[in-house]
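*Asks:* okay, predicted coordinates and the sequence, questions at the end:
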Amino acid sequence: MPTSPATPTAEQLPARTAAVWAALDPLVGAGSALRILDVGGGSGMFAVPLARLGHEVTVVDPSADALATLRRRADTAGVEARVRGVQGDGDLLHEVLPVTGDDDSGYDLALCHSVLEVVDDPAVTLREIARALRPGGQVSIATANRAGAVLARAVAGHPVEALAMLEDRDPAPGRAVPARRRFSPQALLALVEGADLRPGTWRGVSVVADLLESSSGADPQAVRALEVALAEVSPYRDVAAGVHVLATRP
């Protein structure tokens, strides 16, 4: 079971991401500067804290507005020299990042958080990310969990939408914007393996944090500790809002 994150920045970030930071901590808190690729992380939620730890972070995002937010956050944090924003799509990384993991330009770590739900082809996106990693490099993948979404809609009083999600149907067909994908842990692991990546243990993201943070009396440190404790334990992780896995390029 992972311990609570040791990196100082992790303690200042939302408790719902505590399990992700706990998984990343042995990599990003070890003291060595890493070359990190953040796909779809334009607003800098992870990029800026990682740059504050001394890492060099390249963020690829299709949104110019998100990249502008990234630049402002990096400037405010004093890490603008270690953060680079590139406008582009995750499934077309080779067009904006002419690097491969087979040379010295490969990345040590890549982040793919809340991206596979919205890209045109999740399998292509993961293959593009794998291509950019050096051998032995790792990718942190976080997606929405179907089981958590089903329960959330049911508890919110929307049983028809919950049933549609359970059956992998669009809960609101006919709208202009397609529904975001939700993944079961098994489907996510199969996708990772299909990109020739070796997945580690999957964990739940935000098992109880969203519920407890709405309570004004909840101690943030206690919420983080509980999140980390539940992240790899079934049945709690099975109904988390998200699924996270670290995968390695062989």
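*Replies:* Cool, the structure landed.

*Asks:* all contacts plus neighbour counts: C-alpha atoms, from now on.
*Replies:* Noted.

*Asks:* from the contact counts, what lies against the strand ranked longest in the chain?
*Replies:* Scanning the chain for the strand with the most residues, using DSSP state E, yields strand 133-144. Other helices and strands packing on strand 133-144, by 3 or more Cα pairs under 8 Å, 6 or more residues apart in numbering; DSSP states H and E, are strand 107-113, strand 242-248.

*Asks:* chain center to that strand: distance?
*Replies:* Here strand 133-144 is found 10 Å from its chain centre; the criterion is Cα atoms, centre = their mean, to the nearest Å.

*Asks:* identify each buried residue in it, please.
*Replies:* 133, 134, 135, 137, 138, 139, 140, 141, 142, 143, 144 (16 or more other Cα atoms under 10 Å).

*Asks:* list the buried residues for the helix ranked longest in the chain?
*Replies:* Assignment by DSSP state H gives helix 64-77 as the longest helix of the chain. For helix 64-77, the buried set under the neighbour-count rule, 16+ other Cα under 10 Å, comprises 66, 67, 70, 71, 73, 74.

*Asks:* re the thing from before, just put the helices and strands packed on strand 133-144 in a markdown table and tack on distance to residue 195.
*Replies:* Below are the helices and strands packed on strand 133-144 laid out as a markdown table (distance: least, Cα to Cα, whole Å):
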| stretch | distance to residue 195 |
| --- | --- |
| strand 107-113 | 13 |
| strand 242-248 | 10 |
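
*Asks:* got the residue ranges for the helices in this protein?
*Replies:* Under DSSP H, the chain gives helices at 18-28, 47-52, 64-77, 93-96, 122-132, 146-155, 159-166, 185-194, 209-213, 220-230.

*Asks:* got another, please set it beside the one above:
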Amino acid sequence: MSKNPTALPPWESMLKRIVWKQLGDIQNKKILDFGSGIGVTADYLGKNNDVIAIEPNEESVAARWTNNQYTQMIGSVDRLCEFADETFDFIICHNVLEYTEDRADIVREFARVLKPHGKISIVKHNRAGRVMQMIVLLNDFEKANSLLSGNDGMASKYGAIHYYEDADIENWCPELTITQTRGIRTFWDMQQNQEIHKDAGWQEKMIEIEMRVSDKKEYQDIAFFHHLILAKTN
């Protein structure tokens, strides 16, 4: 299915475009996209790279984007064992680990199939950002207090959000080191005029200012998502 980012809901389109800007220009790499969904990022990276995408949901795979060539596999962590050690230059894992109980095993498998000095891009929920959203945008003090007490959140599409800290990844797999942290979705949820979200000019201005603050810790602390880049240290 051939599409472009404007076909996505505004919040998802902006999220993808910011993540891609933060990733920079990636070319001629062997890439794994784990938990690829409908293949938006796999398709984007497939233009200039050799990409393998893994996704467990067959409906998502059936609706996947196919502007560019990439290899699609159906499955989950079970498919990672099919790859030899040190296969990939880059691994993408965006908004996946919150929804699985075997995330430590997945991260260790990532390290196994990643080449020395290879990189991993992980996008994850930030609990503090979710609390901000519940209070400012949704006026839901009950859920905000629940999150502050350490309880899980909930996503309408995927179920329970099992929050984890950025540093947990290094604890699960000491071979991996966080080399860069950036915030995403710091401001745009605070704009409650949903119609303006659809305006292309507004989106460009929002993406620009999100990028300006994404590497500043004080803004990362309240961002809805964190984008982590990890490197394999050996």
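*Replies:* Structure received. These numbers were taken from a predicted model, which means no experiment stands behind them.

*Asks:* could you dump the helices and strands packed on strand 133-144 of structure 1 into TSV and include mean neighbour count?
*Replies:* Below are these laid out as TSV (neighbours: other Cα atoms under 10 Å):
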stretch	mean neighbour count
strand 107-113	24
strand 242-248	25
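
*Asks:* closest one to residue 214 of structure 1 among those strands?
*Replies:* Ranking those by their distance to residue 214 of structure 1 (criterion: Cα to Cα) puts strand 242-248 first, at 17.9 Å.

*Asks:* so that closest one corresponds to what in structure 2?
*Replies:* Using TM-score structural alignment, strand 242-248 of structure 1 corresponds to residues 225-231 of structure 2.

*Asks:* check stretch 36-51 of structure 1 too.
*Replies:* Alignment note (TM-score structural alignment): stretch 36-51 of structure 1 is matched to residues 31-46 of structure 2.

*Asks:* measure that stretch end to end?
*Replies:* One end of stretch 31-46 of structure 2 to the other measures 9 Å (Cα to Cα, to the nearest Å).

*Asks:* any idea how far that stretch is from the chain center?
*Replies:* Using Cα atoms, centre = their mean, the mean C-alpha position of stretch 31-46 of structure 2 is found 11 Å from that of the whole chain.

*Asks:* cool, stretch 144-161 of structure 2 as well?
*Replies:* Averaging C-alpha positions (Cα atoms, centre = their mean) puts stretch 144-161 of structure 2 18 Å from its chain's average.

*Asks:* residues in contact with the spatially most central residue of structure 1?
*Replies:* When Cα atoms, centre = their mean is applied to structure 1, the residue found nearest the centroid is residue 113 (2.4 Å). Going by Cα atoms under 8 Å, 6 or more residues apart in numbering, residue 113 of structure 1 touches 39, 40, 41, 140, 141, 142, 143.

*Asks:* next one: residue 112 of structure 2
*Replies:* Going by Cα under 8 Å, 6+ apart, residue 112 of structure 2 touches 85, 86.

*Asks:* go again using 10 Å as the cut-off
*Replies:* Counting by Cα atoms under 10 Å, 6 or more residues apart in numbering, residue 112 of structure 2 touches 80, 81, 83, 84, 85, 86, 87, 88, 106, 175, 232.

*Asks:* that older thread, for the match of strand 242-248 of structure 1, give me the average deviation versus structure 1.
*Replies:* Aligned to structure 1 and superposed, stretch 225-231 of structure 2 gives a mean residue distance of 0.6 Å (mean Cα distance after the TM-score superposition for structure 1).

*Asks:* re earlier: could you dump the helices of structure 1 into CSV and include distance to residue 86 of structure 1?
*Replies:* Listed next are the helices of structure 1 as CSV, based on distance: least, Cα to Cα, whole Å:
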stretch, distance to residue 86 of structure 1
helix 18-28, 22
helix 47-52, 13
helix 64-77, 8
helix 93-96, 7
helix 122-132, 15
helix 146-155, 31
helix 159-166, 34
helix 185-194, 24
helix 209-213, 31
helix 220-230, 32
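
*Asks:* and those, which is most packed in?
*Replies:* Each of the helices of structure 1 was scored by mean neighbour count; the highest is helix 47-52, a mean of 24, by mean count of other Cα atoms under 10 Å.

*Asks:* elements contacting it?
*Replies:* Under the contact criterion of 3 or more Cα pairs under 10 Å, 6 or more residues apart in numbering; DSSP states H and E, helix 47-52 of structure 1 touches strand 35-39, strand 56-61, helix 64-77, strand 83-87.
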